[in-house]
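> Got a sequence here, can you build the structure:
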Amino acid sequence: MSRISETFEALRSRGEGAYIPYVCAGDPNREFSLRAIQTLCASGADIVELGLPFSDPIADGPVIQGSMQRSLSAGFKVEHIFDLISRARSDGVNQPVVVMSYLNPVLRYGVPEFVRRLAGSGGDGLLLVDVPLEESEAIDRLAAENGIDTVKLVAPSTEDSRLGNILAKATGFVYVVSVSGTTGTRDSLHDDALGLVSRVAARSRVPVALGFGVSKPEHVSAAMRAGASGVVEGSRLISLYSDSLGNLEAGLSRMAAHARQMKDATSLR
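Predicted structure coming up:
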């Protein structure tokens, strides 16, 4: 059983869902990214989703686009993400780490070497947001050979006939996208998103996590009631420090307080 699967199993036995914060690696610098991971893991994060910056992040909204641009401007390279994960492990971070990336930087680096180094650094999962299911077989096989889970996306536009194929290939967990469009905070979760969670959870053999727009404890509670096993949050977290880049310590404090509130809302009891 993978570390991701073990985490969800332990949470289920305690009557909790998974809080999965997303941060873009290298924003605004590598040292802050390490501290952000440490802070979030000490404040309730069950799994960390670590974004690999890319120059054309078509699935992301302005907050994450800005985060990626700051990281790239600071000189972040693909190989730095492996060092970041290794350092987090050396500093006592035990939570699973899933790297979320677009395909282009992984291809340029070399898929076999990327997967090998991800596993060697202590990474646990890989989510490639723009790889069609029909083209993922070789990457999925390499990942499995290296003990890396491959997280798959389900969107509101996903048809039932295609959903079965996605669920058959997903390992670790399935990431349900709450809305068509890009990442970003939203005031509420639409009933259609919660209905999609319920539909996917009823058919999935792996846990289901809801993302895109999750930013409030009440969003977490609603997702849990709908059948989600976890939630992914990114844009709101990033804004807690990016709105005041001149005072990153205060940003870390805000992230910690917010993470605790979000984690508390995952209780299923």
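
> make it CA atoms for all contacts and neighbour counts henceforth
Noted.

> So Gly234 versus Arg3, what's the distance?
22 Å (CA to CA, to the nearest Å).

> Which residue of the two possesses the greater neighbour count?
More crowded of Gly234 and Arg3, by other CA atoms under 10 Å: Gly234, with 25 against 20.

> next up, for comparison:
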Amino acid sequence: MRKSMSRYENLFAQLEAHQEGAYVPFITLGDPSMALSEEIIEALIAGGANALELGMPFSDPVADGPVIQAANLRALAAGAKVAQCFALLKRVRARHPDLPIGLLVYCNLVHAKGIGDFYAACTEAGVDSVLIADVPMRESASYRAAARQHGIAPVFICPPDATTELRQQVAAASEGYVYLLSRAGVTGTGATLSLPAHEALSELKAFASAPALLGFGISQPSHVQEAIASGAAGAISGSAVVSIIAKYQHQPNLMLSKLTDFTLAMKAATRKY
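Predicted coordinates:
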């Protein structure tokens, strides 16, 4: 069993034993600065985050809505560089040896470093998984091969309206977890949550999929409860977390406190009893 897979597998096994789902916050590395970004990660972990999904700052994040787009621009304006992101990840890994860490990137960033070199850098930094947001399944073979060569779990998005054939492909190709979308479109928050049909989760399980985490629109504890009640193994929350960073970016101590409190509330909602 590869080391990169064991962190996710161990996490999901432990959560199942405790009758809990996973809560996974997302942030963009370097937002609002590289130093604060590292403190933000620690605040999220202190609040009980079970794993992290971290975005590499990119100038054209097409899968993201305005909140996370703005986070990318803030990070780039503050001078965030890919090398700095990997150095930060290495420090986080040293402090948290068992925490699953996933990256969400765009393919230009992978190609800028070279596919093999990018995944090698992920391995060196202690990254567990990589999701390339703008690479569809049909174009993913070279990325999957490079990921597996370097012991990195490839993760793919499963749209809510995916065909049975696509669900089967996603289940076969994804390791660590599957990113199951609650709705079509881009990332964002809302008062109500659109849940995928139970059919999607049932089919993924029938195809021996890695556990499915529900994302897009997860912005409050009730959404986490609904996601887990629907059969998902957990929930990913991005825009709601990033909104707190944006609102309090000039009040860092208050921001960190708000992030920890938000994470505590979201994590509490993963408990099934």
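
> where does the TM-score land?
Superposed pair, TM-score by TM-score structural alignment, normalised by the length of the first structure: 0.95. Supporting alignment: 269 aligned residues with a CA RMSD of 1.5 Å.

> what residue of the first structure matches up with Ala212 of the second structure?
In the first structure, Ala212 of the second structure lines up with Val208, judged by TM-score structural alignment.

> What number of residues are in the vicinity of the nearest residue in space to that match that is not next to it in sequence?
Nearest non-adjacent residue to Val208 of the first structure, counting by CA to CA, 6 or more residues apart in numbering: Val174, 4.8 Å away. Close neighbours of Val174 of the first structure, defined as other CA under 10 Å, add up to 28.

> any idea what Val174 of the first structure aligns with in the second structure?
Mapped onto the second structure by TM-score structural alignment, Val174 of the first structure lines up with Val178.

> ok, its match - contacts?
Val178 of the second structure makes contacts with Val155, Phe156, Ile157, Cys158, Val170, Ala171, Ser209, Ala210, Pro211, Ala212, Leu213, as judged by CA atoms under 8 Å, 6 or more residues apart in numbering.

> Tell me, of those residues, which are also contacts in the first structure.
Retained in the first structure by both residues aligned by TM-score structural alignment, their matches' CA atoms under 8 Å are the following of those: Val155, Phe156, Ile157, Cys158, Ala171, Ala210, Pro211, Ala212, Leu213.

> Let me know the secondary structure of the fifth one.
Put plainly, it is Ala171 of the second structure. Recorded secondary structure, Ala171 of the second structure: helix (DSSP: H, G, I helix; E, B strand; the rest coil).

> who's in contact with it?
Going by CA under 8 Å, 6+ apart, Ala171 of the second structure touches Val178, Leu204, Phe207, Ala208, Ser209, Ala210.

> same thing with the second one?
Counting by CA under 8 Å, 6+ apart, Phe156 of the second structure touches Leu131, Ile132, Met137, Val170, Ala173, Ser174, Val178, Tyr179.

> Among those, which ones are in strands?
Taking DSSP state E as the definition of strands, the contacts of Phe156 of the second structure contribute Leu131, Ile132, Val178, Tyr179.

> which of these lies closest to Glu42 of the second structure?
Nearest to Glu42 of the second structure among those is Leu131, at 22.2 Å by CA to CA.

> number of nearby residues for the aligned partner of Leu118 of the first structure in the second structure?
Under the alignment (TM-score structural alignment), Leu118 of the first structure maps onto Cys122 of the second structure. By the measure other CA under 10 Å, the count of residues near Cys122 of the second structure is 23.

> On the three-state scheme, Cys122 of the second structure is what?
Here Cys122 of the second structure takes the helix state, with states given by three-state DSSP.

> Go ahead and confirm it touches Phe86.
Yes - using CA atoms under 8 Å, Cys122 of the second structure is in contact with Phe86, at 7.4 Å.

> now stretch 68-80 of the first structure, how far from the chain's geometric center?
Taking CA atoms, centre = their mean, to the nearest Å, one finds stretch 68-80 of the first structure lying 18 Å from the centre of the chain it belongs to.

> against the second structure, where does that stretch fall?
Taking TM-score structural alignment, stretch 68-80 of the first structure hits residues 72-84 over in the second structure.
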